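S.K.: Build me a structure from this.
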Amino acid sequence: MSTTEGQVLEFELGEETYCVSIDYVTEIVDVGDLTTVPNAPRHVEGVMDLRGRTTSIVNPKSVFGIGDGGAEQRIIVFDPEIVEDQSAAGWLVDEVDQVVQISDEQVDDSPAADSDGSIRGVVKRDDDFVIWVDPRVVHSN
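M.R.: Presented below is the predicted three-dimensional model:
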């Protein structure tokens, strides 16, 4: 198993807490005006202008099959390097919680239900679990 020590950004999607490696995140912004893109995949909510760059906004609830509970209030903007075609992308999330340091002992391998590799593992924290997702895999599908 590869080393998984590092910092992750925790965020809320519906009732669950998820996280991504902080290395992939460039900024966190409030939800602004989204422009709908005709014939876009179901998980693409639209595009918005972030610092002069057209940024695709993805709803990870659609990607992971999560119900629509919660009010999307924040956008996690990812480094364009992680997206296959080098375009800017952001995820619409209900809330951004915190950046936390994690170690190998806190991470269990990905659940068997993860067929596409988008889930890196499950982080055990206190008496709860945080699902660690890999945005590179999500954006390569």
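S.K.: For the rest of this, base every contact and every neighbour count on C-alpha atoms.
M.R.: Will do.
S.K.: Which stretches in the protein count as strands?
M.R.: Per DSSP state E, the chain carries strands over the ranges 6-13, 16-21, 25-30, 44-50, 53-58, 74-78, 88-93, 95-102, 107-109, 119-125, 128-133.
S.K.: Alongside the first, I'd like the structure of this one:
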Amino acid sequence: MSAQSATTGQVLEFALGGETYCVSIDYVTEIVDVGDLTQVPNAPRYVEGVMDLRGRTTSIVDPKVVFGIDDAGAGKRVIVFDPDIVKNQSAVGWLVDEVDQVVQITPDQIDRSPGNDAGSIHGVVKRDEAFVIWVDPAVVHSEA
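M.R.: Okay, the predicted model is just below:
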């Protein structure tokens, strides 16, 4: 599913630092607790390590490093993404503080991200009294 066709539907909300982010649920295969991570020498700074997830080596990425979020808190959960969104089709998961909920969004709730040249921020979702930053992991991992 392309980012352009993901303008409405369900998103998975999660916490990074003090902010709420979301991704299209279509990209998510599962959510797991953080397991034992094995450090990988000379890996990019955003790679926390790898873990064995049902017999498959899964790279665990810290999206706080990717998005420049200044928070040293340790992530507790891993959002595992469909390998088809990663450019080399390897298994990857994001280390997040908490996974909140799956919500339905409509086009009138979405504002396109102003001034975002990279394209990894799909938009900002207006929900209740808060804003949720909608990120596109397919773009993040095509650039990585």
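S.K.: Got a TM-score for the two of them?
M.R.: Aligned and superposed, the two chains score 0.96 in TM-score terms (TM-score structural alignment, normalised by the length of structure 1); 140 aligned residues with a Cα RMSD of 1.2 Å.
S.K.: Residue 38 of structure 1 is nearest to which of the strands of structure 1?
M.R.: strand 44-50 (8.9 Å; Cα to Cα).
S.K.: Check the mean deviation of the closest one from structure 2.
M.R.: Compared with structure 2 after fitting, strand 44-50 of structure 1 has a mean deviation of 0.4 Å; criterion: mean Cα distance after the TM-score superposition for structure 1.
S.K.: quick one: that strand aligns where in structure 2?
M.R.: Aligned using TM-score structural alignment, strand 44-50 of structure 1 spans residues 47-53 in structure 2.
S.K.: Show me which residues of the matching stretch are buried.
M.R.: For stretch 47-53 of structure 2, the neighbour count (16 or more other Cα atoms under 10 Å) marks 47, 48, 49, 50, 51 as buried.
S.K.: And residue 123 of structure 1? What does it align with in structure 2?
M.R.: Counting by TM-score structural alignment, residue 123 of structure 1 corresponds to residue 125 in structure 2.
S.K.: wait, what's in contact with that match?
M.R.: 105, 109, 110, 111, 131, 132, 133, 134 (Cα atoms under 8 Å, 6 or more residues apart in numbering).
S.K.: Which one of those sits in the busiest neighbourhood?
M.R.: Counting neighbours by other Cα atoms under 10 Å, the top entry in those is residue 134, with 24 neighbours.
S.K.: From residue 87 of structure 2, how far off is it?
M.R.: Distance, residue 134 of structure 2 to residue 87 of structure 2, using Cα to Cα, to the nearest Å: 20 Å.
S.K.: follow-up on the earlier one: next, format the strands of structure 1 as CSV and append distance to residue 140 of structure 1.
M.R.: As requested, those are exported to CSV (distance: least, Cα to Cα, whole Å):
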stretch, distance to residue 140 of structure 1
strand 6-13, 21
strand 16-21, 16
strand 25-30, 17
strand 44-50, 14
strand 53-58, 13
strand 74-78, 14
strand 88-93, 12
strand 95-102, 24
strand 107-109, 21
strand 119-125, 13
strand 128-133, 13
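S.K.: Quick check: which of those strands is nearest to residue 37 of structure 1?
M.R.: strand 44-50 (5.5 Å).
S.K.: between the closest one and strand 25-30, how big is the angle?
M.R.: Between the axes of strand 44-50 of structure 1 and strand 25-30, defined by axes from the mean of the first three to the mean of the last three Cα atoms, to 10 degrees, the angle is 100 degrees.
S.K.: Please compute how far strand 44-50 of structure 1 lies from its chain's middle.
M.R.: Taking Cα atoms, centre = their mean, to the nearest Å, one finds strand 44-50 of structure 1 lying 15 Å from the centre of the chain it belongs to.
S.K.: for stretch 73-85 of structure 2, same thing?
M.R.: The answer for stretch 73-85 of structure 2 is 6 Å, by Cα atoms, centre = their mean.
S.K.: Would you work out how far apart the start and end of it are?
M.R.: End to end - Cα to Cα - stretch 73-85 of structure 2 spans 27 Å.
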